[in-house]
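S.K.: Structure for the following, please:
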Amino acid sequence: MQTFTATEAKNNFGNLMSAVEKGSVSITRNGRAVAILVAVETGKAPMSEAEIKKLLTLYADGLMSRHDVQDESGLAFDEILERMALFGLTLPIVRTIDRYDASQKALYDEIFSHE
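M.R.: The predicted structure is shown next:
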């Protein structure tokens, strides 16, 4: 979650709004969180760290897509990477060839076949 001080939020309102569109934003005053802003479209309250860790573990295990994690958590991809590092999780290995349909796989084999 991105954080702005109250002064930064006031002086950089456009940047604050852009950040809120990407995910939840914390506003601090004197070093303490005083507010959390959430985009209207999502209307979701911020997820707990435990809920975020559960989603990121599913992603790391290859059981959930990055886009699904972003949709569920409201985190931007850079925030996902930061949280994964904090939780000691590794990025999943994605084998895109397994996701091709038959015609795409045939084209792939035709182009990359070394026979």
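S.K.: make it CA atoms for all contacts and neighbour counts henceforth
M.R.: Will do.
S.K.: Quick check: end-to-end length of stretch 18-33?
M.R.: Using CA to CA, to the nearest Å, one end of stretch 18-33 lies 19 Å from the other.
S.K.: buried sites along that stretch?
M.R.: For stretch 18-33, burial by neighbour count (16 or more other CA atoms under 10 Å) applies to 19, 20, 21, 22, 23, 24, 25, 26, 27, 28.
S.K.: which residue sits closest to residue 56 in space, ignoring its chain neighbours?
M.R.: Among residues not flanking residue 56 along the chain, residue 84 sits closest, at 6.6 Å (CA to CA, 6 or more residues apart in numbering).
S.K.: Before we compare anything, build this one as well:
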Amino acid sequence: MSDIQDYISTPKYETFSYLPAMAPEKIRRQIAYMVSQGWNPGIEHVEPARADAYYWYMWKLPMFGEQSVDAIITELEACKRAHPGHHVRLIGYDNYSQSQGSSFVVFRGR
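M.R.: Coordinates of the predicted model:
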């Protein structure tokens, strides 16, 4: 229980943000889950000062129909390289319900 962060003193940005940072293998499993659900991955980024804003910048277009976890991770890392100080999050768009099935920050900026 001691690994859970204090909700008031640390900012929260989507699913899993109250938990300790995920290891790369756990991130890979979350991406695999999104793909297995048929959700389309989309990548967004924003400056840390604007992280509580409703709208983040979209990195390219959503990756409609992408089945490769490695391709998604490659795009996440490319976004991080292009915007090193930004938060980078991954969104799983659910076509059926026309909403976000999942969304979580993969890389935190400074």
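S.K.: Drop the TM-score for these two in here.
M.R.: These two chains, once laid on top of each other, score a TM-score of 0.26 by TM-score structural alignment, normalised by the length of the second structure; 51 aligned residues with a CA RMSD of 4.4 Å.
S.K.: between the buried residues of stretch 18-33 of the first structure, which is closest to residue 55 of the first structure?
M.R.: Closest approach to residue 55 of the first structure among those (CA to CA): residue 23, at 15.5 Å.
S.K.: re the thing from before, and the residue nearest to residue 56 of the first structure, how many residues sit next to it?
M.R.: For residue 84 of the first structure, the count of nearby residues is 19 (other CA atoms under 10 Å).
S.K.: next one: residue 66 of the first structure
M.R.: Neighbour tally, residue 66 of the first structure, other CA under 10 Å: 19.
S.K.: so it sits right up against residue 59, yeah?
M.R.: Yes. Judged on CA atoms under 8 Å, residue 66 of the first structure makes contact with residue 59 at a distance of 6.6 Å.
S.K.: mind listing what's buried in the helix or strand hosting residue 56 of the first structure?
M.R.: If you go by DSSP states H and E, residue 56 of the first structure is part of helix 49-60. Of the residues in helix 49-60 of the first structure, 52, 53, 55, 56, 57, 58, 59, 60 count as buried by neighbour count, 16+ other CA under 10 Å.
S.K.: From those residues, pick the one nearest residue 73 of the first structure.
M.R.: Nearest to residue 73 of the first structure among the buried residues of helix 49-60 of the first structure, with distances taken as CA to CA, is residue 52, at 6.7 Å.
S.K.: which residue sits closest to that closest one, ignoring its sequence neighbours?
M.R.: Using CA to CA, 6+ apart and skipping residues adjacent in sequence, the residue nearest residue 52 of the first structure is residue 73, 6.7 Å away.
S.K.: for residue 58 of the second structure, same thing?
M.R.: Residue 58 of the second structure's closest residue in space is residue 44 (CA to CA, 6+ apart), at 4.4 Å.
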